[in-house]
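>>> What would the 3D arrangement of this be:
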Amino acid sequence: MPDLQPLAAHHADALLHFERENREWFARSVPDRGDDYFTGFAARHAALLAEQATGTCRFHLLVDDDGTVLGRFNLVDVAAGEAELGYRVAERAAGRGLATEGVRRTCALARDAYGLRRLTAATTLDNAASLAVLRRTGFTPVGPVSLDGRPGLRHVRHLTADD
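From the prediction side, this is the model:
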């Protein structure tokens, strides 16, 4: 199983490659990041590291033995024991259970390392794979949401010691 690592400065090149290589794949189910994301990537990466240092976000990469980034698993808006989970997995890694395992491991980190008690996550209704991952990892649908004008579903998961 690939290693789930906290985002670090040395990940910049591999992360940029991951985002570029999978841009079209991601745009099928989530809004495209836009060209500015890629042209200003170095500054954006530094800003993410600075934000992570404050504890308001926790960014993680699923990294293969050769250093290839296979996925991102992020906890954002960390406050009062809660956070929003976001994730994306490379097209070449899809269908292998890596999203499910990455979400499970991120939930365990959220509970055990960061002291969080509740996570929320949302996905579009047409993203069947992501909906399945959330359900397999203990998230419960709680209501509709609009994601950049697309109908979606918000989920919640309570993190308990017996998970």
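
>>> CA atoms for contacts and neighbours, from now on please.
Noted.

>>> Now do the contacts for D112.
Listed by Cα atoms under 8 Å, 6 or more residues apart in numbering, the contact set of D112 is empty.

>>> Report the separation between P31 and T68.
To T68, P31 is 23 Å away according to Cα to Cα, to the nearest Å.

>>> got it, and D36?
For D36, the distance to T68 (Cα to Cα) stands at 23 Å.

>>> Near the residue nearest to P141 when sequence neighbours are not counted, how many other residues are there?
Distances taken as Cα to Cα, 6 or more residues apart in numbering place H155 nearest to P141, at 4.2 Å, with adjacent residues excluded. Counted by other Cα atoms under 10 Å, the residues lying close to H155 total 23.

>>> mind listing the strands for the protein?
Secondary structure of the chain (DSSP state E): strands at 3-6, 58-63, 69-79, 82-89, 118-124, 140-147, 150-158.

>>> Let's see this one next, to set against the first:
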Amino acid sequence: MSIYIALLQEQDAVNLFQFECENRTFFEKMVPSRGKDYYHFKYFRMRHSELLKEQDDNTSFFYLIKNNLDDIVGRINLVDIDKNKRKAHLGYRVGESFTRKGIADKAVKLLLQEAPKLNIREIHAKTTSNNIASQKVLEKNCFKQTFINDEEEIEFNGQKLKLIRYIWN
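You can find the predicted model right below:
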């Protein structure tokens, strides 16, 4: 599937809200919930505006992953940007009906091409020990595993999981 990434815009709010609502159950199997308020459009719209402000301030960059029909198939972000150290943290999610199509891999590749234009030379990422798909995406895109703390566990959906940290530069 052909994809591209597009910087988040104000006019994306309605379609992004629909994407998030359609994929809520799927996402919450892998990452903590954004909370029930997030799925009320008034609150979502406010949160969307906050993200756009972060983007205007160059402290985060939020991208939509879109297919050739301009449908939103996922999201990919660079957040917590440290301008002095030229580093950021990566996050991404792909909608349930678009998984297992190489979309996350392609989106990460596209974002890594954008990083130098944003003056970012180092990107950190983390995933859980049970998220093999995400580990493969990061490793395929030249992220190096840096740390697994056997003592640092999180409990999520009744499972104790370790966090695996990665770095790209």
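
>>> hang on, the earlier thing: neighbour count for P31 and T68 of the first structure, which is higher?
Ranked by neighbour count (other Cα under 10 Å), P31 of the first structure and T68 place T68 first, with 17 against 12.

>>> any idea how far the more buried one is from L7 of the first structure?
Distance from T68 of the first structure to L7 of the first structure, counting by Cα to Cα: 13 Å.

>>> what do the two both touch?
By Cα under 8 Å, 6+ apart, no residue touches both T68 of the first structure and L7.

>>> residues contacting the residue nearest to the spatial centre of the second structure?
In the second structure, the C-alpha nearest the mean C-alpha coordinate belongs to Y92, at 1.9 Å (Cα atoms, centre = their mean). Applying Cα under 8 Å, 6+ apart to Y92 of the second structure gives the contacts 74-77, 104.

>>> one step back: ok, which of the strands of the first structure comes nearest H17 of the first structure?
strand 69-79 (8.2 Å; Cα to Cα).

>>> Could you check how far that closest one is from the centre of its chain?
Mean-position distance between strand 69-79 of the first structure and its chain equals 4 Å (Cα atoms, centre = their mean, to the nearest Å).

>>> and the angle for it with strand 82-89?
Angle between the axes of strand 69-79 of the first structure and strand 82-89 is 170 degrees (criterion: axes from the mean of the first three to the mean of the last three Cα atoms, to 10 degrees).

>>> can you list contacts of strand 69-79 of the first structure?
So strand 69-79 of the first structure is in contact with 14-15, 18, 55-64, 83-90, 93, 99, 102-103, 106, 110, going by Cα under 8 Å, 6+ apart.
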